[in-house]
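Asker: next one to model:
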Amino acid sequence: MIQTVESILRETVVDTDPARAFEIFTADMTSWWPSAHHIGSAPIERIVIEPHRGGRWYTRHEDGTETSTGFVAAWEPPGRVVLTWQIGADWKYHENLVTSVEVTFTEAGPGRTRVRLEHRDLDAFGADAAAMRGTFDEPGAWTATLEAYAVAARIPTP
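Answerer: The predicted structure is shown next:
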């Protein structure tokens, strides 16, 4: 029997246009990603999403090491990016584990953007799927992450 685990859905509206909202999400993730949310042994120096389909999503740490999160499955600025999430229930990168995080950026009025995040394909976690969904559904997970992003999106560009 195949288990079907419901996706995690979160959304927010930010006071910036879709192109800037997309840029903040993809090119400036270091400024808003919660510093405790990483799998490396050292603090985050920089989070990188290479801006093309097939690009890497990874973290460079202050000690020079890198940890992978996944890859860019779709790169469609300014409207959509799909990233693979390949971190398992053991909080380590797994090449053969693929879940998807799709983020869309839709105009919600002049200078405003609705940002919708869906973390799907959670069945890929196998026996850990329900537990991982519960983890991602907690207030400190995708909710807090998207809230941190929304705060960063409100800060004017220097």
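Asker: only C-alpha atoms for contact and neighbour calcs from this point on.
Answerer: Fine.
Asker: Val101 versus the residue nearest to Ala27 when sequence neighbours are not counted, what's the distance?
Answerer: Leaving aside its chain neighbours, Ala27 sits nearest to Ile49 (6.7 Å; criterion: CA to CA, 6 or more residues apart in numbering). In this view, Ile49 and Val101 are 13 Å apart by CA to CA, to the nearest Å.
Asker: following up with a second sequence; could you model it the same way so I can compare the two?
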Amino acid sequence: MSAKIKRFQPKDKLVKQQDLLKLQSALELFPELNEKKVASLMWEAKKQAHLHEETKEGKPFIMMFSEQNTLVVRWLTANSKRPLKALELWAVLFEYVNYETGQIMLSRQELADKLEIHLNHISNIMSELESINAITKEKEGRGVTYYLNPNVGTHLPQPHRKEAQSQAPKLALINGGKE
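Answerer: Take a look at the predicted model:
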């Protein structure tokens, strides 16, 4: 018989987790709400409660497709105007992705602060990543929302993963401006 290790949580953390589950359940009663805004709200609530990095089962993970990730890393190394910062940004994006939606939850300014580089450099690197379909973006008014391409990395369970991957653009690596 094998022993099972149980991680004990402080009571206040357990209460916050339960409150967040109640909030999520309440929001699910309103399917007409914007799914992205609900996901952003839940992410922010978890972040404020210092719960964004953990679930009941432990720290969440992103399933990386090693071949796709290697292609992105090699492309950034060879083609980015700022290859070291581009690689650092690529790694940071995985730390701040909403596991349920694939949305990158930090703003460009927050990313710039984390990497200690100018905001324009973040925009340029994100454009580089978008040009090869490693990430996608959606414009919302003057703002931009970025998403990790599920063909590169995802946390979605199998049926949802296959659907998201079929709808996502294929990774397109460009050599010398030619596809």
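Asker: TM-score for these two?
Answerer: Remark: TM-score between the superposed chains equals 0.27 [TM-score structural alignment, normalised by the length of the first structure]; 76 aligned residues with a CA RMSD of 5.2 Å.
Asker: buried ones in the longest helix belonging to the second structure?
Answerer: As assigned by DSSP state H, the longest helix anywhere in the second structure is helix 11-28. Across helix 11-28 of the second structure, burial judged by 16 or more other CA atoms under 10 Å covers Lys16, Gln17, Leu20.
Asker: neighbours around Thr145 of the second structure, how many?
Answerer: 16 (other CA atoms under 10 Å).
Asker: that one belongs to a strand?
Answerer: Yes: secondary structure assignment places Thr145 of the second structure in a strand (DSSP: H, G, I helix; E, B strand; the rest coil).
Asker: on that earlier part again, mind listing what's buried in the helix or strand just after the longest helix of the second structure?
Answerer: Of the helices and strands lying after helix 11-28 of the second structure in sequence (DSSP states H and E), the nearest is helix 35-48. In terms of neighbour count (16+ other CA under 10 Å), helix 35-48 of the second structure has its buried residues at Ala39, Ser40, Met42, Trp43, Ala45, Lys46.
Asker: output the contacting helices and strands for the next helix or strand after helix 35-48 of the second structure.
Answerer: Scanning forward in sequence from helix 35-48 of the second structure by DSSP H and E, the next helix or strand is strand 63-64. Under the contact criterion of 3 or more CA pairs under 8 Å, 6 or more residues apart in numbering; DSSP states H and E, strand 63-64 of the second structure touches strand 153-154.
Asker: and the strand it packs on, what does it pack onto?
Answerer: Here strand 153-154 of the second structure touches strand 63-64, going by 3+ CA pairs under 8 Å, 6+ apart.
Asker: packing partners of the helix or strand hosting Glu23 of the first structure?
Answerer: Taking DSSP H and E as the criterion, Glu23 of the first structure maps to helix 18-27. On a contact count with 3+ CA pairs under 8 Å, 6+ apart, helix 18-27 of the first structure meets strand 44-49, strand 99-107, strand 113-120, helix 144-154.
Asker: how near is the spatially closest residue to Met64 of the second structure that is not a sequence neighbour to Leu23 of the second structure?
Answerer: Excluding the flanking residues, the one nearest Met64 of the second structure by CA to CA, 6+ apart is Gly153, at 4.4 Å. Separation of Gly153 of the second structure from Leu23 of the second structure (CA to CA) stands at 28 Å.
Asker: re earlier: need the buried residues of helix 11-28 of the second structure in TSV with distance to Glu128 of the second structure, can you?
Answerer: Formatted as TSV, those follow (distance: CA to CA, whole Å):
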residue	distance to Glu128 of the second structure
Lys16	39
Gln17	38
Leu20	36
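Asker: hmm, back to that, which ones are touching the residue nearest to Ala27 of the first structure?
Answerer: Counting by CA atoms under 8 Å, 6 or more residues apart in numbering, Ile49 of the first structure touches Thr26, Ala27, Gly55, Arg56, Trp57, Tyr58, Phe71, Val72.
Asker: wait, the fifth one touches Thr69, no?
Answerer: Pointing back at Trp57 of the first structure there. Yes: using CA atoms under 8 Å, Trp57 of the first structure is in contact with Thr69, at 5.5 Å.
Asker: show me what the longest helix of the second structure is packed up against.
Answerer: Helix 11-28 of the second structure sits against helix 35-48, with contacts defined as 3+ CA pairs under 8 Å, 6+ apart.
Asker: picking up where we left off before, can I get the helices and strands packed on helix 18-27 of the first structure in CSV including distance to Glu76 of the first structure?
Answerer: Output for those, formatted as CSV (distance: least, CA to CA, whole Å):
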stretch, distance to Glu76 of the first structure
strand 44-49, 13
strand 99-107, 9
strand 113-120, 14
helix 144-154, 19
